[in-house]
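1. Mind folding the following:
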Amino acid sequence: MTSDVSALSGTGVTGSATIHANLTAPGLYAHALRRGEGRLSADGAFMAVTGQHTGRSVQDKFVVDDPESRDAVWWGKVNRPLPVENFRAFTTKVRNWLGEKPELFTQDLYAGADPAHRIRVRLVTTNAWHALFARNMFIRPPVEELAGFKPDYTILHAPEYEADPAVDGCRTGTLIALSFAARTICIAGTSYAGEIKKSIFTVMNWILPDRGVLPMHCSANLGRDGDTALFFGLSGTGKTTLSSDPERQLIGDDEHGWSDDGVFNFEGGCYAKVIKLSREAEPQIWDASHRFGAVLENVVGDDYGSLDLDDGTLTENTRACYPIEFIPNTVPGGVAGKPRTVVMLTADAFGVLPPIAKLTAAQAMYHFLSGYTARVAGTEKGLGKEPQATFSTCFGAPFLPRHPEVYGRMLAERIAKDGAEVWLVNTGWTGGAYGTGKRMSIQHTRALLRAALDGSLAKVEFETDPFFGLSIPKAVPGVPTDVLNPRNSWADKAAYDKQAKHLVSLFEQNFETFAGAVSDDVKAAAIRAAA
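-> The predicted structure follows:
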């Protein structure tokens, strides 16, 4: 603990009586419990409830319309502009509000495991548990590096402060505002800790392209012979499950950079969704969530702290945040070599995409820009019986401050330069759409991935499907041939054809949003209806 003003240097916050700077987990636990911020689980994890906001407030996120960055920002639904004068006035009020608090908590942390491409982040918050979340989530510098720590970016975290839409130019009392010019993030009106994590991911997505580094929303692991693999995919596609392989080391589960030297994790922790988590299916995440040092968000427990991970009373988006070292078999330092394999995951609930397909460089960019998966009833509220297609460009549209084509071109260049093989893997339905068919066998998916990762799958004979133009392997050991070609798994071939044409039309509609900014080879690789 310190009251030294240097703990707030670069933040613009002054006047706090007590500053708790860079406390470790035991100290943050003590203050969080003293302040009544939450309670302990029976296993020693810290349990916090975030109130009204149990997920990211996407519509309340704004990017400051700074003249220096204006022309490069991808304006629209993802990045809403906030006038510079509004941001300055708002952050002044937030700084004054923070300065009036009797105590504050600060954490000095890194984002980016590669020292050549990391940034220094200083968090100022009113709550000890939010400081613990950030400490778990980001990379903790050695103690000797803290003395001269100067932040590149500052997070002003004021969860209890309510913005005024009429004055501040926002939509509600919640406002998440990011200024690249001021290198400041202001988070107000929400206690959901994921806003802290994803605000810095947005920053990394902004700064790294100018350094020639591709930022990616993906997991990554490392094989025994030093082969790196990347796994892109939206929620529910199996990104975390499939990258957690006892025969391979985990580099990271969510955010990475791809540089001339290889792949590096942005983070020092994991933020796992734990609703209906079972010890049998996900033993590593289970164990990490049931120990001292972990932060549990909106997880339900009884009076004695025994957890009920099946209880979604507060939200289906229950979360556990813990340092990555809580997971065994990880890559020390979070840095590995250039990827040999890139996997793009989708959970196709229409049941018409193959379980695996080999992509050309142009197809890889197309599917990367498309970012397709399909949601079904039971995965999100408000969904009916029919699958709903979801396209999230670059598998992470909410976190992209630049135009998607920037990241798409970089991916294509990286694949070409480093010679990575790219595969599209469907973990969704086979033998019919959702409600008729069945979920793809995890054993079949793992067998296909093993063959892709060891290089043997690239050597088999392929055929091209007539609807999506994808190269499908004709035979793979351990996988029935009728599964490899999805049409063969449907009893009603006419129904398959109809469903495939429907999904093709959805891809076509989505492609219109970026067709004008891609190269001719990508346009040629686009999925389109037969003439």
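
2. C-alpha only now, for contacts and for neighbours.
-> Noted.

3. how close does Thr18 get to Leu104?
-> Distance, Thr18 to Leu104, using Cα to Cα, to the nearest Å: 6 Å.

4. what about Gly516, how many residues close to it?
-> By other Cα atoms under 10 Å, 10 other residues sit near Gly516.

5. I meant Ala220, not that one.
-> Around Ala220 there are 31 residues (other Cα under 10 Å).

6. picking up where we left off before, who has more neighbours out of Thr18 and Leu104?
-> Higher neighbour count among Thr18 and Leu104: Leu104, with 22 against 16, using other Cα under 10 Å.

7. what helix or strand is the more buried one on?
-> strand 103-111 (DSSP states H and E).

8. any idea of the angle the next helix or strand after that strand forms with strand 103-111?
-> Heading C-terminal from strand 103-111, the first helix or strand you meet, by DSSP H and E, is strand 119-125. Here strand 119-125 points in a direction 160 degrees away from that of strand 103-111 (axes from the mean of the first three to the mean of the last three Cα atoms, to 10 degrees).

9. quick one more, to check against the first:
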Amino acid sequence: MSIVIPTKKDVSLHLGGKKHMNLSVSKLVEHAIQKKEVILTETGAIRATTGAFTGRSPRDKFIVQEPSVSGHIDWGTVNQPMQPEKFEQLLKRLRAYLAEKEVYIFDGFAGADPAYRLPIRVINEYAWQNLFVHQLFIRPSKEELASHQPEFTVICVPNFVADPELDGTNSETVIAVSFEYKMVVIGGTHYAGEMKKSIFSVMNYLLPEYGVMPMHCSANVGKDGDVALFFGLSGTGKTTLSADPERSLIGDDEHGWSDKGIFNIEGGCYAKCIGLTEEKEPQIYHAIRFGSVLENVIVDEDGKPDYHDSSLTENTRTAYPVDYIDGSVIPGIAGHPSVIVFLTADAFGVLPPISKLTPEQAMYHFLSGYTSKLAGTERGVTEPEATFSTCFGAPFLPRPAHVYAEMLGEKIAKHQVQVYLVNTGWTGGPYGVGKRMDLKYTRSMVRAAISGELSHADYETDPIFGLAMPTSCPNVPVEVLNPRNTWKNKQAYDKTARELAQRFHKHFATFENVKEEIRQAGPNI
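-> Just a heads-up that it's a prediction; the model follows:
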């Protein structure tokens, strides 16, 4: 059994050029090197660069406004509508572009649970990008491949550009999803992450129809089967904290939660590389080997990667199969979680490093999805900028936020899940004054939360945010646990905390039809 979408449109592409079907890893590496798409590094991984686009292009993402889906989409700046006739015009030109093109094709799945998996096909004009999807999605067995029938097709052709006048796009770049053609078209960008996130967006639309909650989170499991989920935006530590040598990795970014438990939507990991060291993140460091793809990492003439060089981008990445992490769970299926961790990188330095949430606070912070952009990263930016991404994944959620929030609330209540908010950002002051939370302290706090040690701890309540902060935690200095104690200037802390609380209130005011007890679970002003 798998997800089946009724066919409503002619999805044939008339591929007339040379087709490389489901090549092995070694063949894809060989093709990518021979065509000078990549260079080989000393670890055996290949390194590609992606030109002007080193991250996602949200302004260029569209969903085709088709009758069967139109009433279910949360239209706006995230889910921009494309008129069906514009997509058909785009598709007509794409077919002409692909007519005699040499392409690489991968057939696989999104969704480790066979009951909820989506058969997919990805068509690429670059061998290295086909290796990327081969490693990121779920690879079928020989038997599964023989009977594979794709339900969704991703066509990623970086050298095909949109025409804004003809196609109704904002630029020459386009990421367009059509649920009636069962197709994603990606053109005008070389950034491989668009393929991964496009299928995640598709799953975020489809899975709720099956009673499954799609989640932008990482997940791991202990020896006793205790599952933990880590929600968070980019840079908050999802991949780092879930890759724990003491626990088994289920997946680092995308999961579904059904009545049976959780399952990984992907078959690989897509980790940030900036500042990567063997000491701090040994599992990720050693996963970068033959078969892995490095994106925009600076490599010297001897093939040695420099993970500290951000001259191309801060968003340097590596893609590798999840089984490159020792002890990972294959297939990525596990039971219901007992602990959920919401991760935020608070550059204001005022949120507690860990706090236990009530069910109402859990819903408030899930809807808020708070983290912060850093001061000093752009000329003229002198203060941290609060960023709110609903459900910790707003760019990938086609349906209204309440659909996902209600599903999470129901599952937390049904399975008695304890939820914690963890600040992996700053302590002792804001960015530029304080320092980043020590990773070893964060790991100790997360381990204490997952093991149940913090369930029996004594707590004090933060007077502004109303959060329950433990007064002690194994292997963590007591003074770290209350953020106000880490600031030399207590009045400055109080002022900054109140300012952040106001930002929370302003953002949450945009939500309508939220239960009053959830609204009241926010900061006190």
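
10. check contacts around Ala349 of the first structure.
-> If you count contacts by Cα atoms under 8 Å, 6 or more residues apart in numbering, Ala349 of the first structure has them with 373-376, 387, 428-429, 433-434.

11. most surrounded residue in those residues?
-> Within the contacts of Ala349 of the first structure, most neighbours by other Cα under 10 Å means Gly428, with 29 neighbours.

12. OK, contacts around that residue?
-> 237, 346-349, 351, 439-440.

13. how much space between it and Ser278 of the first structure?
-> Using Cα to Cα, we find Gly428 of the first structure at a distance of 20 Å from Ser278 of the first structure.

14. Then Thr174 of the first structure?
-> From Thr174 of the first structure to Ser278 of the first structure the distance is 34 Å (Cα to Cα).

15. Between the two, point out the one with more neighbours.
-> Between Thr174 of the first structure and Ser278, counting by other Cα under 10 Å, Thr174 is the more crowded of the two (24 against 13).

16. related to what we said a few turns ago, looking at the contacts of Gly428 of the first structure, which are in strands?
-> Using DSSP state E, the members of the contacts of Gly428 of the first structure that fall in strands are 346, 439.

17. Now list the buried members of the contacts of Gly428 of the first structure.
-> If you count burial by 16 or more other Cα atoms under 10 Å, the buried members of the contacts of Gly428 of the first structure come out as 237, 346-349, 351, 439-440.

18. from what I can see Thr184 of the first structure touches Ile176, true?
-> No. Applying Cα atoms under 8 Å as the test, Thr184 of the first structure and Ile176 come out as separate, 10.7 Å apart.

19. The two: which is more packed in?
-> Ile176 (25 against 22).

20. element containing the more buried one?
-> With secondary structure defined by DSSP H and E, Ile176 of the first structure is part of strand 175-179.

21. Check which helices and strands that strand sits against.
-> If you count contacts as 3 or more Cα pairs under 8 Å, 6 or more residues apart in numbering; DSSP states H and E, strand 175-179 of the first structure packs onto strand 61-64, strand 184-188.

22. once aligned to the second structure, how far is it on average?
-> Its matched residues in the second structure lie on average 0.6 Å from strand 175-179 of the first structure after superposition (mean Cα distance after the TM-score superposition for the first structure).

23. Read off where that strand ends up in the second structure.
-> Counting by TM-score structural alignment, strand 175-179 of the first structure lines up with residues 174-178 of the second structure.
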